[in-house]
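Colleague: sequence? don't have it. structure:
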C-alpha cells in the first residue's frame, strides 16, 4: 500500500510539473495566410488544423486565418513567411520557376494519381529535401491538389493540339511543357482566369474540376480532358524566427501537426471538393468531356519526356541527383498506391 501511495504521489507530481510547464508558456498569436477564396475548402481545413494545434498547446497558440490574398499575392507567399509578413503561409512552389527544383519532380506531368494518399506520399518524400531547398523557412508539410486535366475554349485531345494555343499552366513545370508543345504561356492568378478566357487572352487552363466551377471557368471553357495529367504540390511553411521563439511544448504541438498523416487530412476535403466539380460540369449543356485512351496517354507521356530532362538539368545545377530524387518519389508514390 505504501509503495502504491508513493507511485500515485509521483504521478500527481509529474502531472503538476507538466501543467506548470504549459502554464509558463507565453500566449502566441499566429497569422496564417492563403491565397484562395474563403469558401475554398482548404481554408476551413487549415482552420481545423490550427484549432487542433491550439488544443494541444493548452490554448497558448492561437491562429487567425487570412484567405484570399489579404496579406499578399499568391506568388509572394514563400517570401511572406520568410520575412514575417505572415507566420504560416500556404505556398505553391511552382509559381516561382527554378527556385525550388527538387519539389518540381512532383510537378512533372503524368506521375500522381490521387491527392489523398498522394499527399501523404509527397510529404514523406519531400521531408528529406525540404531543409535544404527551403532553408529560409521552417518547413511544415507538403500536400497536393487533386490531379486534373485541361479545360479549354477549343477541343484538345493530343499534345499536337496545343501548338499555337495560349495556356495558363498550373505551375512552372507545366509552363515548360506548354512551351515544348508549341503553346504560349499566360501567367495569371486564379481570380483573373475567367476574364482572360472570355477576352481570348487565354485559350485553356490547367485546373482541377471543383476550382473550374468555383472560379466560373465552366462558363467559358467547354472542352475538358478527363485524365489526371498533372498535380500541383503545395507546402505549408512557417517563419523560422517565430518557430524558434516558441517553447518546447509549443514546438511539439506544431511538429505533431506537420506529418504525412496530417498532409492527407488537410488534402482530403480539398480533393473531395475538386472531384465533386466534374459531375457539375458534365451536367451542363454544351460541354464535352474528353476521355483518354491508353494509346493517347502514352503519346502524352512521350511528349513530356523533354520536360523531365529539363527538370533533371535544373536539379543538377543545384548539386542534386535527379535520378535518386525521382526514383525516391516513384518508390514513395508506389508505397502509398498513388502512382499513375
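Modeller: On my side now, so go ahead. Note that the structure is predicted; figures quoted are calculated from it, not measured.

Colleague: hey, let's count contacts and neighbours off CA atoms from now on
Modeller: OK.

Colleague: please enumerate residues in contact with the helix or strand containing residue 23?
Modeller: If you go by DSSP states H and E, residue 23 is part of helix 2-24. Contact with helix 2-24 is made by 57-58, 249, as judged by Cα atoms under 8 Å, 6 or more residues apart in numbering.

Colleague: please identify which of these is nearest to residue 100.
Modeller: Proximity of the contacts of helix 2-24 to residue 100 (Cα to Cα) peaks at residue 249, which lies at 31.0 Å.

Colleague: surely that closest one touches residue 55?
Modeller: No: using Cα atoms under 8 Å, residue 249 makes no contact with residue 55, being 11.8 Å away.

Colleague: of the two, which one has the most company?
Modeller: With neighbours defined as other Cα atoms under 10 Å, residue 249 and residue 55 compare such that residue 249 has more, 17 against 13.

Colleague: nearest the geometric middle of this protein, what residue?
Modeller: residue 234 (2.3 Å; Cα atoms, centre = their mean).

Colleague: so what's the residue count around the closest residue in space to that residue that isn't next to it in sequence?
Modeller: Nearest residue to residue 234, sequence neighbours excluded (Cα to Cα, 6 or more residues apart in numbering): residue 92, at 4.6 Å. Number of residues near residue 92 (other Cα under 10 Å) recorded here: 22.

Colleague: what about versus this one:
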C-alpha cells in the first residue's frame, strides 16, 4: 500500500468510515426514580429499550437515568411532558386523582394475578373507558402484586393492628389500615427506609419491589400476605418525541408496547418478586381463611372509599371488571 493509501485508511478508521455502526437517528432519554440496580432499571426498562434498539436496526438508541437523576417518582410524568426526559417509569398513584381511571386497578379484591389484570387494564384504557391522558403517551401499564405488610416486628394478630404505624402511599390503603385500627403514615417509596429504620413506622403496606429496590429487606422481620389490593406502575413517552419519529420507527414503538408488553411487565414483576422474597429467607405469613374473612370489612372499606371519592370511579371499576371477565 502506498503512503497515500495508508493515510487514507488511517483517516477512515479515525472517522469510523470502515463499516462501523453509524450513530443512532434518535436517542431516548429514559428516566426512573427507582434504584439503578433494582428490578425497574435492570432486566425491565433496559430489556424493552434493547428490543427497540434491535428492531429499529440501531436507529433508536437509549440512555438510562435511574435513581431520580433526571426524574423523581411522582414527578416523572411532568418531566416527560416538559421534554426533560423522553420516556419514564412512574407510579400513577402519586398523582392523586389525575390518573384515577388507571389507579382503579388498585381497588382491593379486583385480582390476585397481576398478569391478566394488566391486560384487562390496558384494554379498558385503550377503549377510552378510563379517561384520557393528553399530556403524555402511555406506552404500557404494569399491575403489581397485591400489597402485603412488611413488618419490623411480627404482630400476633394482623386483623387488628391496634395502633400500629404503617407507611403507605394511597387513600385506598389508608382506609384499609384505618379499618384495621392501624395508623396510616403517608410517605413516598424513597422515604420508606429512613422511616422504618428510625421507627417512624412499624411496618409498610407495599409490594416487594418497593422493599427490595431500596434495601429495606434488611429491616423486615415478617411479611404478611393478604388480599389487600394491588397497585400500578406505568411507562410514558413524550408525545413530541414519538411524533418526531418516521412511520417505520413509530411502528417499532407500537409493536413493543401496549397489551402484550403490559402483560409481560406484570408477569416479569410477579415472578421476579416471588424469587427475591423466597431467596431473602424472611418469614412469610399468609392470611388464613378465617383471617381473610375477618379482613373483609377493611377490604370493603378501601373499595368503598375509592368508589365514593369521585362520580366517575364506579364506571372505572366496572370497565376494568368487564375486561377482567374476558381475560
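Modeller: Yep, that arrived. Since this is a predicted model, take the numbers as computed values, not measurements.

Colleague: right, and the helix or strand after the helix holding residue 23 of the first structure?
Modeller: Helices and strands here follow DSSP H and E; after helix 2-24 of the first structure, the next one along the chain is strand 28-33.

Colleague: orientation of the next helix or strand after that following strand relative to strand 28-33 in degrees?
Modeller: Where DSSP H and E defines the elements, the next helix or strand beyond strand 28-33 of the first structure is helix 42-56. Orientation check (axes from the mean of the first three to the mean of the last three Cα atoms, to 10 degrees): helix 42-56 of the first structure against strand 28-33 gives 170 degrees.

Colleague: residue boundaries of the strands in the stretch 151-300 of the second structure?
Modeller: 165-168, 183-186, 203-206, 222-225, 231-237, 283-286 (DSSP state E, counting those that start in this stretch).

Colleague: quick one on the thing from earlier: and the contacts of helix 2-24 of the first structure, which is closest to residue 34 of the first structure?
Modeller: Ranked by distance to residue 34 of the first structure (Cα to Cα), those are led by residue 57 at 22.9 Å.

Colleague: please tell me how far that closest one sits from residue 310 of the first structure.
Modeller: Residue 57 of the first structure is 45 Å from residue 310 of the first structure, where distance means Cα to Cα, to the nearest Å.

Colleague: tabulate the contacts of helix 2-24 of the first structure (CSV), appending distance to residue 336 of the first structure.
Modeller: Formatted as CSV, these follow (distance: Cα to Cα, whole Å):
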residue, distance to residue 336 of the first structure
57, 31
58, 33
249, 31
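
Colleague: ok so, going back, which of the strands of the stretch 151-300 of the second structure sits most buried?
Modeller: Of all these, strand 203-206 has the most neighbours on average by mean count of other Cα atoms under 10 Å, namely a mean of 27.

Colleague: so how far does that one sit from its counterpart in the first structure?
Modeller: Strand 203-206 of the second structure, aligned to the first structure and superposed, deviates on average by 1.6 Å (mean Cα distance after the TM-score superposition for the first structure).

Colleague: how about the strands of the stretch 151-300 of the second structure, which one is nearest residue 3 of the second structure?
Modeller: Minimum separation from residue 3 of the second structure across these (Cα to Cα) falls at strand 231-237, 51.6 Å.

Colleague: now the helices for the second structure?
Modeller: 3-15, 45-55, 76-82, 100-103, 114-126, 171-179, 192-197, 208-212, 239-244, 247-255, 259-280, 289-309, 313-326 (DSSP state H).

Colleague: closest to residue 146 of the second structure out of those?
Modeller: helix 114-126 (8.1 Å).

Colleague: quick one, the closest one and helix 259-280 angle?
Modeller: Using the same axes, to 10 degrees: helix 114-126 of the second structure against helix 259-280 is 150 degrees.

Colleague: what's next to helix 114-126 of the second structure, contact-wise?
Modeller: 101-102, 105, 111, 130-131, 140-145, 230, 258-260, 262-267, 270, 319-321, 323-324, 326-327.

Colleague: quick one: buried ones out of those?
Modeller: 101-102, 105, 111, 130-131, 140-145, 230, 258-259, 262-267, 270, 319-321, 323-324 (16 or more other Cα atoms under 10 Å).

Colleague: quick one: residues contacting residue 220 of the first structure.
Modeller: So residue 220 of the first structure contacts 153, 194, 197-198 (Cα under 8 Å, 6+ apart).

Colleague: hmm, 7 Å instead?
Modeller: 153, 197-198 (Cα atoms under 7 Å, 6 or more residues apart in numbering).

Colleague: okay if I get those residues as CSV plus neighbour count and distance to residue 10 of the first structure?
Modeller: Formatted as CSV, the contacts of residue 220 of the first structure follow (neighbours: other Cα atoms under 10 Å; distance: Cα to Cα, whole Å):
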residue, neighbour count, distance to residue 10 of the first structure
153, 19, 71
197, 22, 69
198, 15, 71
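
Colleague: on that earlier part again, tell me which of the strands of the stretch 151-300 of the second structure lies nearest to residue 95 of the second structure.
Modeller: Of all those, strand 231-237 comes closest under Cα to Cα, at 11.8 Å.

Colleague: on average, how far is the closest one from the matching bit in the first structure?
Modeller: Averaged out, strand 231-237 of the second structure is 1.1 Å away (mean Cα distance after the TM-score superposition for the first structure).

Colleague: was I right to think residue 59 of the second structure contacts residue 27?
Modeller: No: using Cα atoms under 7 Å as the test, residue 59 of the second structure is too far from residue 27 to be in contact (8.3 Å).

Colleague: residue 83 of the second structure maps to what in the first structure?
Modeller: The pairwise alignment with the first structure assigns residue 83 of the second structure to residue 84, based on TM-score structural alignment.

Colleague: leaving out sequence neighbours, find the closest residue to that match.
Modeller: Leaving out its chain neighbours, the residue that sits closest to residue 84 of the first structure by Cα to Cα, 6+ apart is residue 239, at 5.8 Å.

Colleague: grab the nearest non-local neighbour of the counterpart of residue 302 of the second structure in the first structure.
Modeller: For residue 302 of the second structure, the aligned position in the first structure is residue 307, judged by TM-score structural alignment. Leaving aside its chain neighbours, residue 307 of the first structure sits nearest to residue 177 (5.8 Å; criterion: Cα to Cα, 6+ apart).

Colleague: what does stretch 265-274 of the first structure contact?
Modeller: 41-42, 45-46, 115-116, 119, 143-146, 208-211.
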